[in-house]
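S.K.: have a look; sequence and predicted model below, questions after that.
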Amino acid sequence: MLPPRFLLLLFCSAATALRVPCLSRRELLLGAGVGLPLAAPPSATAKMPLSTDEQDRLDALSKFSRDTLPSTTLPSGVVVLDLYRGSGPEPRAGDLVYAHFKVWPRNFRSGTPADSSFLDTRPHEWRLGTPDERIRAGFDEGIVGMREDGWRRLIVPASLAYGSAGLTTQRGVALVEPDEPVFVDVILVDGGSGRCAEILRPAGVSEVGARRLKSISCVRGAP
């Protein structure tokens, strides 16, 4: 299982001070030696800018994934890069899944994300094979084949993301321009183990009540 601190490293805002170790290609692909230091929950962490060294390490990791890792291009045009191969269940079409994601319009970790599940303080849930307003068709397709706790990056053509409409704020500010491809970070938090459902959809809780429950990692006692 990816430790909660790993989720926080990947999805906390750049305003949170984290100390990030360098990861080798083998560590990224096999998940070996990823003993990352524990980060405090965002609400309890001092709001400090990343040091130059920390920013350089994150940028190097991002560049490594783009330029060095082998990628697979699906027939639809979605490009898949596996950074961390999970060891948990592999969901099938129709299964309820929970995942964290971040979407950028220009490149991985390029400025403020256009959308992020981290802002919800819980993974996004949907039925695999049934895209929704936030999990677009290309995102859903790119997640097929992942195992629980896997970390994957996707480059999604505009036609399978936000299309000719793009993505805008309620005030009309463009987050993703029309016909622009997007870059997606995704971690499959629950691919069939049921750990997110246990915490975020406990028995006896209404749909409205369940939607109010929060857990970044779906691990009891962790953020």
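M.R.: All right, it came through fine.

S.K.: could you use CA atoms for every contact and neighbour count after this?
M.R.: Will do.

S.K.: after the longest helix along the chain, next one along is what?
M.R.: The single longest helix within the chain, with elements called by DSSP state H, is helix 52-67. Using DSSP states H and E, the next helix or strand after helix 52-67 towards the C-terminus is strand 72-73.

S.K.: quick check: next helix or strand after that next one?
M.R.: That would be, after strand 72-73 and using DSSP H and E, strand 79-84.

S.K.: putting a second one here so we can go through both:
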Amino acid sequence: MIEDLIVGDGPEAVAGGTVEVHYVGVEYDTGEEFDSSWNRGESIAFPLRGLIAGWQEGIPGMRVGGRRKLTIPPELAYGPAGGGHRLSGKTLIFVIDLLATR
């Protein structure tokens, strides 16, 4: 599920592009935060094609300056429980600020 919290007015992120973001990730069931670029004090740039499917589907169309909430089921994140990743089988929520796109 994609929810725009703030609609940006800058350039639009495109599938296969590279994005610079700030984000926080939490587990849907527990509300436990598992990752946050804000807590590390620096944004991060990613090529979208290297990210989980939920980000590959949820970020394109977002505009720089925007904030988007993505609720991502396991099949678009780290797969079913027992998949070998600590977040396998979990529905994840990300709040993402798009800072730049390349």
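M.R.: Arrived safely. All figures in this text were calculated on a predicted structure; none of them were measured in a lab.

S.K.: tm score of chain vs chain?
M.R.: Here the superposed chains carry a TM-score of 0.82, computed using TM-score structural alignment, normalised by the length of the second structure; 100 aligned residues with a Cα RMSD of 2.1 Å.

S.K.: in the second structure, what stretch matches the longest helix of the first structure?
M.R.: On the second structure, no counterpart of helix 52-67 of the first structure exists by TM-score structural alignment.

S.K.: okay, angle between that helix and strand 79-84 too, please.
M.R.: Orientation check (axes from the mean of the first three to the mean of the last three Cα atoms, to 10 degrees): helix 52-67 of the first structure against strand 79-84 gives 130 degrees.

S.K.: quick one: contacts for residue 15 of the second structure?
M.R.: 48-49, 56-57, 59-60 (Cα atoms under 8 Å, 6 or more residues apart in numbering).

S.K.: check residue 18 of the second structure too.
M.R.: By Cα under 8 Å, 6+ apart, the contact set of residue 18 of the second structure is 45-48, 101-102.

S.K.: check residue 25 of the second structure too.
M.R.: 33-36, 92-95.

S.K.: wouldn't residue 142 of the first structure be in contact with residue 160 here?
M.R.: No - counting by Cα atoms under 8 Å, residue 142 of the first structure stays clear of residue 160, with 10.4 Å between them.

S.K.: okay, the two: which has more neighbours?
M.R.: Taking other Cα atoms under 10 Å, residue 142 of the first structure and residue 160 do not tie; residue 142 has more neighbours (24 against 19).

S.K.: average offset between the helix or strand the more buried one falls within and the second structure?
M.R.: Here residue 142 of the first structure sits within helix 137-143, counting by DSSP H and E. After superposition onto the second structure, helix 137-143 of the first structure sits on average 1.2 Å from its aligned residues (mean Cα distance after the TM-score superposition for the first structure).

S.K.: how about that helix, aligned to which bit of the second structure?
M.R.: Counting by TM-score structural alignment, helix 137-143 of the first structure falls onto residues 53-59 of the second structure.

S.K.: ok, and what's touching that stretch?
M.R.: Counting by Cα under 8 Å, 6+ apart, 2, 13-16, 48-49, 70, 72-73, 76-77 sit against stretch 53-59 of the second structure.

S.K.: which residue ranges form the strands in the first structure?
M.R.: With strands called from DSSP state E, the first structure shows them at 72-73, 79-84, 96-104, 115-116, 124-127, 151-156, 167-168, 174-176, 182-190.

S.K.: adding distance to residue 52 of the first structure, write those strands out as CSV.
M.R.: Shown next, in CSV, are the strands of the first structure (distance: least, Cα to Cα, whole Å):
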stretch, distance to residue 52 of the first structure
strand 72-73, 33
strand 79-84, 24
strand 96-104, 22
strand 115-116, 24
strand 124-127, 32
strand 151-156, 24
strand 167-168, 31
strand 174-176, 27
strand 182-190, 23
